[in-house]
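Asks: fold the following and give me the result.
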Amino acid sequence: MNIKQKASCLLLLCCALNSTTAQVRITPQAELRAKSLVEKMTLEEKIDYISGVRSFYIRAIPRLGIPEIRMADGPQGIRNNTQSTMYPSGILSASTWNRELVRELGNGLGRDAKARGVSILLGPGVNIYRSPLCGRNFEYFGEDPYLSSETAKQYILGVQDKGVIATVKHFAANNQEWSRHHASSDVDERTLQEIYFPSFRKAVQEAGVGAVMDSYNPVNGVHATENAWMNIEILRKQWGFKGILMSDWTSVYSTVGAANGGLDLEMPIGKFMIKEKLIPVIENGIVKEKTIDEKVQHILQTLITFGLFDNPLEDKSIEKDNAESKATALNLAREGIVMLKNDDNVLPLKKGHTLIIGPNADMIPTGGGSGFVTPYSTVSVYEGLTQIKGDKKITLLSDSLLYKDISKNIFTDNSLKTQGFTGYYFKDKKLSGKPCHQETTTRINYAWKYGSPYPDIQDDHFSAQWKGIYKAEQSGTIRFQISGDDGYRILVNGKTITGDWGNHALSSRNAFMQVEKDSLYQLQIDYFENVGEATIKFQAGMLDKKLLNYELKKADNVVMCLGFDSNIESEGFDRPFALPYGQEFLIDEVTKVHNNVITVINSGGGIDFRNWRNKVKAILMAWYPGQEGGKAIAEILTGKISPSGKLPISIEEKWEDNPTFNNYYDKRNVPHKRVQYAEGIFVGYRGYDRTGKQPLYPFGFGLSYSQFTYENLQLRKKQKNQVEVSFELKNTGKMNAAEVAQIYVKDCKASVPRPLKELKGYEKVFLKKGETKRITILLNEDAFSFYDTDKKNFVIEKGDFEILVGPSSSELPLKGIINL
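Replies: As a prediction, this is how the structure comes out:
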């Protein structure tokens, strides 16, 4: 290539970079065109337009040339009646601390959306990780508003680079799934502005996000979809948002409240924002027609700005099972997995034979709800290790081999003549009265979807019960597994041993029981369906301890793949802090026999390590690593790459240590629950710094196969309260690796309570062994400000600020003072 060609290529590259960094903004031309269309619409057409149709669509108006617009979940891949690339979960993306890679994630999601004719992507989710119990933490970007907002910004820019509208959600303070429709998040103004609003603000002001989704919960007693202060005063007037404000699915609770509260679009279909309810209140002057016009205007001008009126909505030239998207999913997993422990340098795996065990060894789990994706293919940890080490050096002991099915030893009654359960079906939810149907079945594995077991049973509000007698063939440990949507429970000899007896999406429970040879046990499985889908599944197996010990004694290394999945961690309900009891039980059994045990944990957040952490040599926090996750995990286990992920959360030793412990659930016996955010701005590491309690694993922490040193800090004051921070970072280890350098700011003397330190800058840097780089990061004035509730604005108090630099929030070797 000659000099002229190189210059031409460089110019093209610069143009490409400039085009992809531009935000999408609502243009005056789009506003005028939208206004013209609104003027041509009848009142009935306008009202119809502000509610969805067919669940994930904005309706067409053919006479005006307005196309039907398709939406789709979700945060980590396109779902809703399609297969697509399953990217890692949001919390893993945040764990990469890599802006460029998250931008590639957004590009991949945009590309996958265009290939399917999806014009509005319902992501990213940016709600702050307040507690490990929230069922949707896996979708979000962690506990820190700066890291979350930077991650969200790149995700949105990446999606919208491809002409697809991103939707930042859930606005706001939706930090738990427990009672999400009814429990009010009661948060003071400063805490909202400093902790819970920043990701939304940056999405609007710096990423130009096209859509915002309101949350289910009330905020300070007013549902988000009716909260005019949030939706109009903050979002529209303060931040200048001109895009679409939509509801979450079925999160609209009144007509007048939603109409006057700033909501543009009710999803998935109209229940309150419909002609029958709006026209009377418009005629009575309670809602103005101008208000309806503004909603339609917001939707239309956004669609026009993104070219959705003038360009094909589907790009058939893009492969749906896309190699570029698959590569992005792999690269994210490689950089987002966090190594929490590596005693005796047990990792990378030494030569010899490796046993893979655990419920997630031969599958890639993910969280449930709108974050669930159906991929074309996956690579499990077992498959990934086999690809690298060869199948002769890897043995899989799957759950199906480890727990022997006991169904042949379950009988309908004490005569032990007929195998199976006797099933009874009832036409109400209470298992009451005489059963309307009775049957014998050897398996309880039903997915009636939106139907029922029999034609004469209504699709909702029915129940069922199965009874059987189990005769133990031998003494040992039985594992019971049950899952259901809605309520379910297992009783043994009349005593409930596990269950989830309430209205909820699909969830799962395990229970373990010791049995004696030749003893009889009465089994009873109860189930009720409330509304929606109907599912109940049950199975039981006996631990094959002889096989387990045989395989353990052959192995040089043991990799245990444990954690949660979409049945335990999901939208719609909160999850436990501890691993399922059976997994802790399995760790005990394995570590009694073997010393070199490595655990790979799938989870959307912190878990309880207390009972088993000291029994294992190494821990990888793999989160939900996406379809290529097993390959990335295998590469880290074998040392092909060094782990470089850092925690976007603090992991407490016990749940009681969490700053929100005393005010996460409203335990009062009242119909209207109110969750007091009494910790204020002191959430996550800010709270631990304030109380002096040390988390088990601090925010920003993550081990590497290499080592790094930080030296020669320099601080330079720039214009407008900006500070340039520069320092040298050196890889002093024996392996090429990446390090995340983190910058925290401390206000040395403040007139209001402020955190001991706050993350305000970071950079992920790849260094060859022995290499040194000088890193320079500019801190803008918002790195030093706090929200003044009297002035209703962010302010900087003049004085000294301490700049702290290092590899995690608990290890900051470089410190310097700057006066502003």
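Asks: for the rest of this, base every contact and every neighbour count on C-alpha atoms.
Replies: Fine.
Asks: so what's Asn602 up against?
Replies: 365, 561-565, 621-624 (Cα atoms under 8 Å, 6 or more residues apart in numbering).
Asks: run the last query once more with 10 Å
Replies: Applying Cα atoms under 10 Å, 6 or more residues apart in numbering, we find Asn602 in contact with 360, 364-367, 561-565, 620-625.
Asks: just the ones of the residues you listed in strands?
Replies: In strands, judged by DSSP state E, the following of the contacts of Asn602 are found: 561-563, 620-621.
Asks: which of these sits closest to Arg613?
Replies: Closest approach between the ones in strands among the contacts of Asn602 and Arg613, by Cα to Cα: Leu620, at 11.7 Å.
Asks: from Trp612, how far out is that closest one?
Replies: 14 Å (Cα to Cα, to the nearest Å).
Asks: what are the buried residues along the strand or helix carrying Thr599?
Replies: Following DSSP states H and E, the helix or strand that holds Thr599 is strand 597-602. Residues of strand 597-602 classed as buried: 597-602 (neighbour count, 16 or more other Cα atoms under 10 Å).
Asks: any idea how far it is from the chain center?
Replies: 20 Å (Cα atoms, centre = their mean, to the nearest Å).
Asks: list the contacts for Asp697?
Replies: Not Asp; residue 697 is Tyr. With Cα under 10 Å, 6+ apart, Tyr697 has these contacts: 340-341, 606, 647, 649-653, 808, 810.
Asks: one more to put side by side:
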Amino acid sequence: MKASALSCLLGGTLVAAATFNPVDKIHKRDVAKSDPYYPSPWMNPEADGWAEAYIQAKDFVSQLTLAEKVNLTTGVGWQGEQCVGQVGAIPRLGLRSLCMHDAPIGVRGSDYNSAFPSGQTTAATWDRVLMYRRGFAMGSEAKGKGITVLLGPVAGPIGRSPEGGRNWEGFSVDPVLTGIGMAQTVSGMQDAGTIACAKHFVGNEQENFRQTGESHGYGYDIAESLSSNIDDKTMHELYLWPFADAIRAGVGSIMCSYTQVNNSYGCQNSKLLNNLLKDELGFQGFVMSDWQAQHTGAASAVAGLDMSMPGDTEFNTGLSYWGTNLTLAVLNGTVPAYRVDDMALRIMAALFKVRGTIDMDPINFSFWTSDTYGPVHWVAQEGYQEINSHVDVREDHGSLIREIAAKGTVLLKNTGSLPLKKPKFIAVIGEDAGSNPNGPNGCSDHGCDDGTLGMGWGSGTATFPYLVSPDSALQARAIQDGSRYESVLTNYAPDKTKALVSQANVTAIVFVNADSGEGYINVDGNMGDRKNLTLWKNGDDLVKNVSSWCDNTIVVLHTPGPVLLTEWYDNPNITAILWAGMPGQESGNSIADVLYGNVNPAARSPFTWGKTREDYGADILYKPNNGGDAPQVDFTEGVFIDYRQFDKAGAEVLYEFGYGLSYTTFEYSNIKVEKSGAGKYTPTVGKTDAAPTFGNYSEDLSDYLFPKDEFPYIYQYIYPYLNTTDAKKASADPHYGQTAEEFLPPHATDSDAQPYLRSSGGNSPGGNRQLYDIMYTITADITNTGSIVGEEVPQLYLSLGGPDDPKVVLRDFDRLRIDPGQTTQFTARLTRRDLSNWDTEAQDWVISDHKKIAYVGRSSRKLDLQIELA
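Replies: Coordinates of the predicted model:
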């Protein structure tokens, strides 16, 4: 624990972010700040959905020694064991090491597992059931590999800027659609027996400057990671919203982010972790650091961090802010014993809540190698044994992946060329239609854009068990139909392409893409975040050329978000445009299903397709703006991102948020509203119990020496033990010996009963339970006026009515199957939270006096029906 880093602790009331100019250095008084919030809340033994797990966890933790508790909280170090992150085991009580492993679209770096569609593609289905089924399947596969915590789903980034590198890992730019995606995925994963980890909390909206070391590698001399400067209202109404839904769904863990928020690091920001997450939202699980996102020891402990990942201060140093130092911090009174008790309690409660037992199958893979035999302790090259059992966990998930990818494909334009009906001659054009010549896993963590794009790059990826290319799937369908079929699988053969698509009877299908990913990989100058919103590899010229040579050109887009289609989308020779997102392993089959009408498209765009990059408003900060100090990223747009920004500016769009076509037609009618009998909102009152502790522990340092007679020391492995009874030497900290009073903020170690926040839920995770009371039920009739069966996605939007509110905000939706000529009733509900704004003075949700109007329509700008809420 370094005293010099303690200034990063400060968290508290989130103040409005100042406006900064790109000058050499911003004066400290103009930089957004967070004030401290302490103590760190301890678990509530009566919290909804957690009571039984709490009892089991309390019984288990009460048996632990201090060293064993610390072992649960501290990672064993990068490459210490088989997973990307593990904590120490407690063999005395039969608990094996807990395995934390990527990722939000499947198991990373393993074999015989599935590669699922991205969160964003799944959100485009607007189908709660498919979201849940995907979560369950991913959780099932992770459990089958021996994984304890799967590091997803993602709500940060939410997609503040369309160029954001990891937007595809999340769901949508809208907090409600993202929140529903989070809740359904969490429920699915945890019902399957794997703890979900909602990430990255919070304001983690760009890759550039997210870590100082990474930035130095790209030639930027900054001393601290960027600061996302977010005001209180924006935090609650946009960025915090989907995390509240994940907590309400019972998520077991939450990962704090690399970035700072209001100039306090996310993993030691007491405002974020103690106040918003654990107090206001009543989160009962454990907070895990992102890998190397921990910057202090005692300071991060009292600020609310519960688990350090991967445990070492930097990869493969063998040093840790916790481990030995956390043991010493408790022994010398710097960190109160109840705080470490609470860390262990939260970790074990999450395990018991999801698994019900400490019995777990062995970890049967190694992230570090595909070899069957090798060292368990990879960096130390010790413990040689079978480390990869090559267990096949895929079951029949390929069919689910195909269904989600097809139902997540958005039909943006169709002048009648689709669905295909045994076309005479198909010409498929573009590198994105074919296979990577080095194989589907030919680039480390998919850090390239070669062949068809099934996923982005970075730690959020998974290993393809296979990848069905569009070329192979469409060729198979053409052979089945007796169609002529040829393909040119490059973007750079204009003569051959022209000769092919200029022939008679050609239906030309052009596949183009854009890519993005995590910041540690640079692909063609894109350091995670995209440099622009254009298509990659000459894609725009390819589309324009083919459409100039062929009057029946269909364009398929694989992208991590919007691209600019302005130059060619309205070309009459382009008869159809489809966005297929990042579809996973069944890519070709899923797009064939849509093109041929086996799946009638009903997907809706989870973001807006603007005419210019500037119309989106918020952008990536690509160059440091604060000298050598932390770059300052000001969220001055507030809640006005994506469609909210376009509506505020009155900007034209190509395709709005929520837009998507079908092969049939629908009519909306007969909107009605029914007011519920929900009572008046009452703030939460009362106090917590005092902080519990689970028994005494020895204060004799000799009791914590490394037990060399019990097991051998492993190189670079992080232990809770001391190597000497000289505390200062054992800590390896030159500042060791300072007391808590010398550097920790007031109340950081308080253990007495604490008052509930008025906005908190008391026993209800997710906030005051009355926020989720249903206030209105709205119904409308949806009629299929076409000739074929189809699915429709009616959407409920709300005008909150205030001068500073967005024009409309999404509040509910459904995906309905309707037969030709049939009418189905759409039912939507508005909760108290849906109708409320965050009051920064009252520090609570309040329904304003402004007129509220509900709209039911087929997109954010096609609002067929409206009704005023009385």
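Asks: TM between them?
Replies: The TM-score (TM-score structural alignment, normalised by the length of the first structure) is 0.75; 655 aligned residues with a Cα RMSD of 2.7 Å.
Asks: tabulate the buried residues of strand 597-602 of the first structure (CSV), appending distance to Leu759 of the first structure.
Replies: Below are the buried residues of strand 597-602 of the first structure laid out as CSV (distance: Cα to Cα, whole Å):
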residue, distance to Leu759 of the first structure
Val597, 34
Ile598, 31
Thr599, 30
Val600, 28
Ile601, 26
Asn602, 26
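Asks: and which of those is nearest to Lys169 of the first structure?
Replies: Asn602 (23.8 Å).
Asks: so what does Asp804 of the second structure match up with in the first structure?
Replies: With TM-score structural alignment as the criterion, Asp804 of the second structure lines up with Pro753 in the first structure.
Asks: cool, Gln268 of the second structure as well?
Replies: Alignment note (TM-score structural alignment): Gln268 of the second structure maps to Glu226 of the first structure.
Asks: and that match, how many residues sit next to it?
Replies: If you count neighbours by other Cα atoms under 10 Å, Glu226 of the first structure ends up with 26.
Asks: can you check Ser325 of the first structure too?
Replies: Neighbour count of Ser325 of the first structure, defined by other Cα under 10 Å: 25.
Asks: so it sits against Leu101, correct?
Replies: No - if you go by Cα atoms under 10 Å, Ser325 of the first structure and Leu101 don't touch, sitting 11.8 Å apart.
Asks: mutual contacts of these two, please.
Replies: In contact with both Ser325 of the first structure and Leu101: 107, 331, using Cα under 10 Å, 6+ apart.
Asks: and Phe480 of the first structure, what does it touch?
Replies: 490, 497-498, 509-513, 538-542, 582.
Asks: from Glu652 of the first structure, how far out is it?
Replies: Going from Phe480 of the first structure to Glu652 of the first structure by Cα to Cα gives 30 Å.
Asks: do the same with Asp788 of the first structure
Replies: Per Cα to Cα, Asp788 of the first structure is found 31 Å from Glu652 of the first structure.
Asks: and what of Ser400 of the first structure?
Replies: Ser400 of the first structure is 33 Å from Glu652 of the first structure, by Cα to Cα.
Asks: looking at these two, which is more packed in?
Replies: Each of Ser400 of the first structure and Glu652 has its neighbours counted (other Cα under 10 Å); Glu652 has more, 25 against 11.
Asks: quick one: map the more buried one onto the second structure.
Replies: Correspondence of Glu652 of the first structure to the second structure, assessed by TM-score structural alignment: Gly610.
Asks: what sits closest to that match if chain neighbours are left out?
Replies: Val653 (4.7 Å; Cα to Cα, 6 or more residues apart in numbering).
Asks: can you flag the buried ones in the contacts of Phe480 of the first structure?
Replies: With neighbours counted by 16+ other Cα under 10 Å, the contacts of Phe480 of the first structure contain buried members at 490, 497-498, 509-512, 538-542.
Asks: would you say Leu500 of the second structure is within a helix?
Replies: Yes - under DSSP: H, G, I helix; E, B strand; the rest coil, Leu500 of the second structure falls within a helix.
Asks: how about it: what's its closest non-neighbour residue?
Replies: Nearest residue to Leu500 of the second structure in three dimensions, chain neighbours excluded: Ala427, at 7.2 Å (Cα to Cα, 6+ apart).
Asks: tell me the centre residue of the second structure?
Replies: Val154 (0.9 Å; Cα atoms, centre = their mean).
Asks: who's in contact with the closest residue in space to Lys320 of the first structure that isn't next to it in sequence?
Replies: Nearest non-adjacent residue to Lys320 of the first structure, counting by Cα to Cα, 6+ apart: Ala115, 5.9 Å away. Going by Cα under 10 Å, 6+ apart, Ala115 of the first structure touches 84, 109, 313-322.
Asks: thank you kindly, that will do.
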